[in-house]
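S.K.: Task: produce atomic coordinates for the following.
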Amino acid sequence: MFLLATPKQPSPIPDLEQLANGMANGCGTDPVCSAFVGLFQKAAWAPLVASVITIVLIVVIAIVVRKLAQRVITRVVNRAASGTSITGRLRRTQATDGIDALLHERRKQRAETMGSVLRHIASIVIMGTAILTVLDRLTIPIAPLLTSVGILGVAIGFGAQELVKDFIAGMFMLLEDQYGVGDVIDTGAAIGTVEAVTLRVTRLRDADGRVWYIRNGTITRVGNESQGWSRAYIDVPVAYDADVPEVRELLKRVTEELWSDHDYRESVIVEEPAVYGIEQISDTSVIFRVSAKTLPSKQAEVARELRLRVKAALDGAGIALAA
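M.R.: Take a look at the predicted model:
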């Protein structure tokens, strides 16, 4: 029996001798390398030296382009972090200054996070392109490498769909500033205070102290109770036969006193509280509504203070609350 010997297939990755021969044989269609060969009067060793110089030039250009890209990204990030105030139309108080400071810090954190992601992407794209160009210059076939990377990318994409979904959702969440650390949010699955935000998960702590880890890709809606400002309001039910103008005037005095209180006006309340008037009416009671715009997450504190002051004012005027 005769065995047919199969010819040995050439290795797709050349050895060092093949690399040297390939670089010394010529520059092919590379205009840069050919220009260097011309500078050396087309000597025998010119293609090898020209190839080395071309590779060094490619690496240097890649490093310079990477530095320029990172500098541009940093400049854009700094400009985004120093955005304009959204409370410019409100009366300037310590409260509005606090809102501006909070928003500026959040804007800065969001911009820095996105800048870090963009810098990494720019580095990968630029240096990856440079490496492929150098490999091609070394006569190493990059087609099998690109094919392998493409197949690996498809496999990872199918195996990590949820992970990719979480990362994309996290990037858009940071870019749009949907919420940040310290915000009280409602994600549907849990309600609580944000303790940490990453590109993959959001960590919440609810009122009972439980910690929730929610993947960003599973969050379809977010209710943020701490962004910009909050509103505190209370309903005051009085008897149906109560004097409406008198009750309204009494509530206005209460709101004016609260607005004049330095402890609240300068650090908690953003605008002067308002008495909306009759909110509801029935055969047994008339309900007035009092509202106040506050700093984020301060609405409960202001509402409690309003209830105390309204109760004291109604007791002093001899007006009973309806059942």
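S.K.: Could you use CA atoms for every contact and neighbour count after this?
M.R.: OK.
S.K.: Would you mark the buried spots in stretch 184-201?
M.R.: For stretch 184-201, burial by neighbour count (16 or more other C-alpha atoms under 10 Å) applies to 184-187, 190-195, 197-201.
S.K.: Now do it: distance to the chain's middle.
M.R.: 13 Å (C-alpha atoms, centre = their mean, to the nearest Å).
S.K.: do stretch 46-53 as well
M.R.: 47 Å.
S.K.: buried residues in it?
M.R.: Result for stretch 46-53 [16+ other C-alpha under 10 Å]: buried residues 46, 47, 48, 49, 50, 51, 52.
S.K.: Stretch 245-262 now?
M.R.: Neighbour-count burial for stretch 245-262 [16+ other C-alpha under 10 Å]: 247, 248, 250, 251, 252, 254, 255, 258, 259.
S.K.: rewinding a little: and which of the buried residues of stretch 46-53 is nearest to residue 296?
M.R.: If you rank the buried residues of stretch 46-53 by distance to residue 296 using C-alpha to C-alpha, residue 52 comes first, at 61.7 Å.
S.K.: name the element the closest one belongs to?
M.R.: helix 46-81 (DSSP states H and E).
S.K.: next one: residue 199
M.R.: Secondary structure from DSSP H and E places residue 199 outside every helix and strand.
S.K.: which residues touch the residue nearest to it when sequence neighbours are not counted?
M.R.: In space, and not counting its chain neighbours, residue 199 is closest to residue 170: 4.3 Å by C-alpha to C-alpha, 6 or more residues apart in numbering. The neighbourhood of residue 170, defined by C-alpha atoms under 8 Å, 6 or more residues apart in numbering, consists of 198, 199, 200, 201, 216, 217.
S.K.: how far away is the first one from residue 110?
M.R.: Same thing as residue 198. 11 Å (C-alpha to C-alpha, to the nearest Å).
S.K.: just the fifth one next, same as before
M.R.: Look at residue 216 and residue 110: by C-alpha to C-alpha, they are 16 Å apart.
S.K.: please give me the structure for this one as well, since I'd like to look at both together:
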Amino acid sequence: MNIIEDLWKDFYQYITNAELWLNIGQGLLKIVLVLVISSVFIRIGKLAIGKIFLFRGKSPIRISERRENTLAKLLENILTYVVYFVAIIMVLETLTINVGALLAGAGIVGLAVGFGAQSLVKDIITGFFIIFEDQFSVGDHIRVGNFEGTVEEIGLRTTKIKNWTGELHILPNGNITEVTNFSIHNSMAVVDISIAYETDIPEAERVIQELLDEVPDKYEGIVKPPELLGIQTLGASEVIMRVVCEVEPMRHFAIARMLRKDIKLRLDQHGIEIPYPKMVMFNKKEQVG
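M.R.: Modelled structure (predicted):
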């Protein structure tokens, strides 16, 4: 019984020690200050990075906007990782943990784990070469395997691609082996027009060409005037004519839709028929012998 009472007295004296709670309070205050200062530093750093690239954008010597956005995102990620790493070290020191011994032990463990984390190293190295070689940048429209969309972010480990329906695909950089980039060179809008066999082909070509001569002044994003290539295919019930137009990157879908509408309205004005499927039924009467 005396042992229990002695233990209780020691414990009571320990928890009622004013110096103990003062040290705990100081430690918590230091941790809170470290976290707050880290968050403020990250926010200021991101603003500074944004200002730097804004000033570079106004200078006569500058890199492309695509590459600026990619580098800005990458620098923000690196800044976040470095600041949080330093903050964690400071928190551990506040908790009186021997950081030097911890880092030495972590180095040995990391060396052992590194052999099993080859995919992580591969992701980082691949991410570095994606950015260094400018394979694609933030804002580009790309296709990687079965995924296609706009690049939202390029990190050292992952790449985020958002498709047109809103889904966000997060791909490890090490899995990106083949990339199709649609945003580097101009796109080609292709429009196929079907007309009936009975139509006067030269007249249809003249009507379409008159319209195409008006298009460059009507729509933005067209690099070269649309060109009527001629008859593309002789179908089962229609003659298919093809129109092509070189446009700015990723503008071919919109321009093609507008061209189809204009061509359809112009053909209707001149009475040129666009064929549609028809069904003809024959009723053969049985002959009685």
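S.K.: So which of the buried residues of stretch 245-262 of the first structure is the closest to residue 106 of the first structure?
M.R.: Nearest to residue 106 of the first structure among these, counting by C-alpha to C-alpha, is residue 259 at 28.3 Å.
S.K.: quick one: the closest one and residue 272 touch, right?
M.R.: Yes. The pair residue 259 of the first structure / residue 272 is scored as a contact, 5.8 Å apart, by C-alpha atoms under 8 Å.
S.K.: Just want to know which of residue 216 and residue 110 of the first structure has more residues nearby.
M.R.: residue 216 (25 against 21; other C-alpha atoms under 10 Å).
S.K.: List just the nearest of the buried residues of stretch 245-262 of the first structure to residue 277 of the first structure.
M.R.: Distances from residue 277 of the first structure to those, taken as C-alpha to C-alpha, are shortest for residue 248 (6.6 Å).
S.K.: Tell me where the first structure has strands.
M.R.: 184-186, 191-197, 201-205, 211-215, 223-224, 230-239, 274-281, 285-294 (DSSP state E).
S.K.: Which part of the second structure matches the fourth one?
M.R.: Put plainly, it is strand 211-215 of the first structure. Aligned using TM-score structural alignment, strand 211-215 of the first structure spans residues 168-172 in the second structure.
S.K.: Equivalent analysis for the second one, please.
M.R.: Under TM-score structural alignment, strand 191-197 of the first structure corresponds to residues 148-154 of the second structure.
S.K.: Following superposition onto the first structure, what is the mean distance for the matching stretch?
M.R.: On superposition with the first structure, the average gap between stretch 148-154 of the second structure and its aligned counterparts reaches 1.4 Å (mean C-alpha distance after the TM-score superposition for the first structure).
S.K.: For burial, what's the neighbour tally of the corresponding residue of the second structure for residue 316 of the first structure?
M.R.: In the second structure, residue 316 of the first structure lines up with residue 269, judged by TM-score structural alignment. For residue 269 of the second structure, the neighbour count with other C-alpha under 10 Å is 10.
S.K.: With residue 25 of the first structure instead?
M.R.: 14.
S.K.: Thought residue 47 was touching it, still the case?
M.R.: Yes. Using C-alpha under 8 Å, residue 25 of the first structure is in contact with residue 47, at 6.6 Å.
S.K.: Report the aligned residue range of the first structure for stretch 82-101 of the second structure.
M.R.: Alignment of stretch 82-101 of the second structure against the first structure: no match, by TM-score structural alignment.
S.K.: what's the burial count for residue 190 of the second structure?
M.R.: 19.
S.K.: Now do the contacts for whatever residue of the first structure lines up with it.
M.R.: Counting by TM-score structural alignment, residue 190 of the second structure corresponds to residue 233 in the first structure. Residues counted as contacts of residue 233 of the first structure (C-alpha under 8 Å, 6+ apart) are 289, 290, 291, 292, 299, 303.
S.K.: corresponding residue for the residue nearest to residue 199 of the first structure in the second structure?
M.R.: Match for residue 170 of the first structure (TM-score structural alignment): residue 127.
S.K.: do residue 161 of the first structure as well
M.R.: Aligned partner of residue 161 of the first structure by TM-score structural alignment: residue 118.
S.K.: try residue 301 of the first structure
M.R.: By TM-score structural alignment, residue 301 of the first structure lines up with residue 254.
S.K.: same for the longest helix along the first structure, what does it pack against?
M.R.: Criterion DSSP state H: the longest helix present in the first structure is helix 94-137. Secondary structure elements in contact with helix 94-137 of the first structure, counted by 3 or more C-alpha pairs under 8 Å, 6 or more residues apart in numbering; DSSP states H and E, are helix 46-81, helix 161-176.
S.K.: Can you give the distance from the last one to the centre of its chain?
M.R.: Read that as helix 161-176 of the first structure. How far helix 161-176 of the first structure lies from its chain's middle: 9 Å, per C-alpha atoms, centre = their mean.
S.K.: Pull out the buried positions in that helix.
M.R.: Result for helix 161-176 of the first structure [16+ other C-alpha under 10 Å]: buried residues 162, 163, 164, 166, 167, 169, 170, 171, 173, 174.
S.K.: Repeat that for stretch 61-73 of the first structure.
M.R.: Buried-residue list, stretch 61-73 of the first structure, by 16+ other C-alpha under 10 Å: 62, 63, 65, 66, 69, 70, 73.
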